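S.K.: sequence and computational prediction follow.
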Amino acid sequence: MSTETIPSSNFLRTIVEDDLKSGKHASIVTRFPPEPNGYLHIGHAKSICLNFGLARDFGGRCHLRFDDTNPAKEEQEYIESIKESVRWLGFDWGQNLYHASDYFEQLYQWAEYLILQEKAYVEDLTAAEMRAYRGTLTEPGIESPYRSRSTDENLALFRRMKSGEFPDGARVLRAKIDMSSPNLSLRDPVLYRIIHAPHPHVGNSWCIYPMYDFAHGQSDAIEGITHSICTLEFESHRPLYEWFLDTLPVPARPRQYEFARLNLTYTVMSKRKLHELVSQKIVNGWDDPRLPTLMGLRRRGFTPESIRTFCDRIGVGRSDSWIEMSVLEECVREDLNERAPRALAVLRPLKVIVDNYPEGQVEEFEAANHPQNPELGNRTINFSREIFIEQDDFSENPPKGFFRMTPGNEVRLRYAYIVRCTGVVKDEAGAVVEVHCEYDPASRGGSAADGRKIKGTIHWVSAQYAVDAEVRLFDRLFSDPNPDRGEIDYKQFLNPLSIEVLSGCKLEPNLRDLDPETRVQFERQGYFRLDPQDSVIDQLVFNRVVTLKDTWSKK
């Protein structure tokens, strides 16, 4: 069964349907416009699925456009990772790859047009002075003393800014709108600033760069975007978006719509904080499997199908809300439960010797690769006199209700035999280092010939055939559901148990040749995948994708 679902209805789908039915648009054009100043995270996945999904479902097209207006923070590495992540999620922009920097010349000409229309002026106030002049939500702003400059002076100064005559921060170009507007976005916003830095797409062609608010709507208009979809924090910017479209001779009239961004518990999705985690080496790079970045989730083993299902399941609304991390985890469980082959793996091995099993003898048992999907076939498991079991599957002094291996008690070895513990070997500190058992030869396959009931079943691997591996148990990066509270340092909530590295794990040999893209269920342990970077032929490294059950629900 596929995890793909029929897209759920939402207010944006209704808007698109109505626009197409009314003939307002012959077809729809959406866009996903990331800033190339970091790696994409799960919040971006919601926007990707929404924009590309609407275009797909209504026969339109979706553009991938890099909003590359700040070369001080942008890198080609981020551009390539964004393209890779969008493709990994299952979407394709075809021929529709664009950059805001593709339109720098046109944007510059429109900036001059605003100056000539006396709708823009060159500002000499410092950033701190502009903030002081801006006013508050309850008090109007104060007009700049440079607001009354003549058109000729503004045009000359702006051209000198473009030619590189002034240092960073010396001047900006501002729109001349209304310093008393109740909407702070309309209080003479900055259109251009000076940045002497090479640009990853256009090199050193420019030393003035448009602000997001100036570049975004005009880029939409140039590309013929019909539905410009963004998150709610841009709702207050919509009047400015529309002011530019009303004032400039743009070739089209896109419309902006806002939806609630994704807020996910037990993580942070601020780019600034993600940068901090990476730069301060609190995590191991942007693709650390504990991060909510798409590269991190991919490396951990999340599937694109499960993320698309998650984005559809949480829906699209107009009110901010928090989504539990368990919802995302359950989506990947559902997906992998249907498709992941099963395997035996002992993560904390304890040696068991079956004393009455013939030395040197090896038996083969057939096991299904998936209990509900026979099309995935079967595999062969070798059984021998010495095996490994999990340390916590044995207890010398078991608590009440413990039905696994204990002295004198019988337990079923999955797929193999029933065995009874007859003794243990301890080290000098008194810890059990070896368990001795006897097996029932008549119980091949795990069933007692006399029909006696065996309550416990445990997994195992043959000591002779086991493959050694390192297994990384990843958990939530933060121990608090809302670490990003603003007033306190989010890093104090870092989970000290977010990763546990186990060496010397024992796996069934079939996993030696596992395809790196295959996720597998270690029976009774969880879902795992080979780490695509650190795993090599001579040293297997597995990442835990997710546990079999939600282990946080009782915390």
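M.R.: Nice, I can see it.
S.K.: use CA for all of it now, contacts and neighbours both
M.R.: Will do.
S.K.: and Val268, how far from Lys400?
M.R.: Using CA to CA, to the nearest Å, one gets 41 Å for the distance from Val268 to Lys400.
S.K.: tell me which of the two has more neighbours.
M.R.: Neighbour comparison, Val268 and Lys400: the larger count goes to Val268, with 23 against 6 (by other CA atoms under 10 Å).
S.K.: the closest residue to the more buried one other than its chain neighbours: what secondary structure?
M.R.: Excluding its sequence neighbours, the residue lying closest to Val268 (CA to CA, 6 or more residues apart in numbering) is Asp484, at 6.1 Å. Assigned by DSSP: H, G, I helix; E, B strand; the rest coil, the conformation of Asp484 is coil.
S.K.: so who does Asp484 touch?
M.R.: Thr267, Val268, Tyr490 (CA atoms under 8 Å, 6 or more residues apart in numbering).
S.K.: and if you look at Arg13?
M.R.: Counting by CA under 8 Å, 6+ apart, Arg13 touches Leu54.
S.K.: put this beside the first:
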Amino acid sequence: MNKPETTAPAHFLRQIVRADLDSGKHSKIVTRFPPEPNGYLHIGHAKSICLNFGLAQEFGGDCHLRFDDTNPAKEEQEYIDAIKQDVEWLGFQWAGNVRYASDYFDQLHAWAIELIKAGKAYVCDLTPEQAREYRGNLTEPGRNSPFRDRGVDENLDLFARMTAGEFADGAKVLRAKIDMAAPNMNLRDPILYRIRHAHHHQTGDKWCVYPSYDFTHGQSDALEGVTHSICTLEFEDHRPLYEWCLSNLPVPATPRQYEFARLNLNYTVTSKRKLKQLVDEGHVDGWDDPRMSTLSAFRRRGYTPGSLREFCERIGVTRSDAVVDMGVLEFCIREDLDASAPRAMCVLRPLKVTITNYPEGQTEQLHLPRHPKDDMGVRELPFSRELYIDQDDFMVDPPKGYKRLLPGGEVRLRGSYVIRADEAVTDEQGNIVELLCSYDPETLGKNPEGRKVKGVIHWVPAAQSVECEVRLYDRLFRAPNPDKNEEGNTFLENINPDSLLVLKGCRAEPSLASAEAEERFQFEREGYFCVDRKDSKPGQPVFNRTVTLRDSWGQ
């Protein structure tokens, strides 16, 4: 068969897939992405999604979306819906229907019975504490359970009664009979089935015994014809059990498991348990809080699917654990948005300016490009006597090198005229509340000969500007490794208290009044921003800062 050509780096999994196709071992590859629906996907999952779907796409194969729904007590339909949306948002589409491990519960149960009949599985009554004691450790072999030598008929009867719901949760488990002295702890008679009296989101109340992940994973791959079962290195020690199950059951195919290093990103946590704790304890505003490391949060903050795909490609695929700097991700975001985001102006901390020599009642329409390089058209910006600039763009006693407005000084308003600050109006407390300025009508979009104005500041018209809320997001954690650091703080103690600053009463240029949810812009001199998909309303936009114009962390 003809193999698609690619210019992407040939990491080891690409090499394996290409070799398997070239040798004829497989005529078509099938991969799968098998999340457990017990939380939202995070940035680590993005790497796995891009790898599994990307390889299938690159080599003309299929990638399945299969939910590992073997623990109904922690799973919710909300998570299933969110995961499907995230995969599609990243730009991928699974082959066929969405699959569930629960689709195979009948077959898995029948195979468990086959193992019992073959003397390769038994019902064990040890408590979890006793089971841990009998299991041994890395330096000492385990001991056989006192229930290991039960006869086949007794095991079949007990497993049937487990299935019928006669026993309480935890009272008994079904274990594989392998080797309690195996160096690999996963082969020391691992659990195949547990009792759980829980309603399942797919199968309802049909089952009160549920298979373990290790018993479900390989057989589900085999039933789906998966050729390359790709997972993170934490499952490397599980591979012998994966292969034991496949070799001891009449499966229709024999998939092969491959492992790669998971994505570790500094200044973040990607543990679902910890992410859920942040949500449940109110440290953040839900799974899609733009400070979180979930894909839903990234989407709400304004990250683009293309930038995440580029990031995953750029960091590569290896078998060596490493920590990726957050700056790499932010660079990919900036690079994408610099090319794709239209420009606009928004004044975050408004200071009123009155141009005293501009005719009262007059308004002229200026036309500014929506992008400095690509032809995205123009936007209209009304210019009249009253406007707003940012408070930081005027200082009475500025530091050396200050190029903005000061008493008697001049600046150019972006795309407009040169103005001079003539007088600062203060309130009773001495705060500057208004600037009285004059403009030079000969300077629209140009500097007259012999005249140089170095400073350029952004502005918006006072009457036609749109009042809006702007949320300045920063990294959620102040330590590169929130879990382990020199101070010994827990990840909760490392939450950055300045990770969110909400600015109300900001003023945006009129063209942003009709901005739609998830539209992205570069606010000139301020950064890249996205219209919040959750809290924005028609005519009342809320803008989330996606990323600053340059890396200013720690500076």
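M.R.: Looks like it came in fine. These numbers were taken from a predicted model, which means no experiment stands behind them.
S.K.: mind checking the TM-score on these two?
M.R.: In this superposition the chains share a TM-score of 0.97, using TM-score structural alignment, normalised by the length of the first structure; 548 aligned residues with a CA RMSD of 1.2 Å.
S.K.: circling back: looking at the contacts of Asp484 of the first structure, which are in helices?
M.R.: Among those, DSSP state H puts none in helices.
S.K.: among the residues you listed, which one lies nearest to Leu184 of the first structure?
M.R.: Each of the contacts of Asp484 of the first structure was scored against Leu184 of the first structure by CA to CA, and Val268 proved nearest at 27.6 Å.
S.K.: how near is Glu140 of the second structure to Arg175 of the second structure?
M.R.: 20 Å.
S.K.: which of the two has more residues huddled nearby?
M.R.: Comparing Glu140 of the second structure with Arg175 by other CA under 10 Å, the one with more neighbours is Arg175, at 22 against 11.
S.K.: find the helix or strand that that one is a member of.
M.R.: strand 173-176 (DSSP states H and E).
S.K.: and what of Val545 of the first structure?
M.R.: Counting by DSSP H and E, Val545 of the first structure is part of strand 540-546.
S.K.: by how much does that strand deviate from the second structure on average?
M.R.: On superposition with the second structure, the mean distance recorded for strand 540-546 of the first structure (mean CA distance after the TM-score superposition for the first structure) is 1.0 Å.
S.K.: wait, isn't Glu519 of the second structure in contact with Ser536?
M.R.: No - between Glu519 of the second structure and Ser536 there is no contact, the gap being 11.4 Å when judged by CA atoms under 8 Å.
S.K.: show me where the stretch 251-400 of the second structure has its strands.
M.R.: Applying DSSP state E, counting those that start in this stretch to the stretch 251-400 of the second structure gives strands spanning 256-260, 264-265, 323-324, 343-344, 346-347, 350-355, 364-369, 378-383, 386-390.
S.K.: possible to save those strands as a markdown table with mean neighbour count?
M.R.: A markdown table is the format used below for the strands of the stretch 251-400 of the second structure (neighbours: other CA atoms under 10 Å):
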| stretch | mean neighbour count |
| --- | --- |
| strand 256-260 | 18 |
| strand 264-265 | 20 |
| strand 323-324 | 13 |
| strand 343-344 | 22 |
| strand 346-347 | 27 |
| strand 350-355 | 21 |
| strand 364-369 | 14 |
| strand 378-383 | 18 |
| strand 386-390 | 22 |
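S.K.: I'd like those strands as JSON lines, with distance to Pro128 of the second structure appended.
M.R.: Shown next, in JSON lines, are the strands of the stretch 251-400 of the second structure (distance: least, CA to CA, whole Å):
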{"stretch": "strand 256-260", "distance to Pro128 of the second structure": "29"}
{"stretch": "strand 264-265", "distance to Pro128 of the second structure": "32"}
{"stretch": "strand 323-324", "distance to Pro128 of the second structure": "35"}
{"stretch": "strand 343-344", "distance to Pro128 of the second structure": "60"}
{"stretch": "strand 346-347", "distance to Pro128 of the second structure": "60"}
{"stretch": "strand 350-355", "distance to Pro128 of the second structure": "63"}
{"stretch": "strand 364-369", "distance to Pro128 of the second structure": "67"}
{"stretch": "strand 378-383", "distance to Pro128 of the second structure": "67"}
{"stretch": "strand 386-390", "distance to Pro128 of the second structure": "63"}
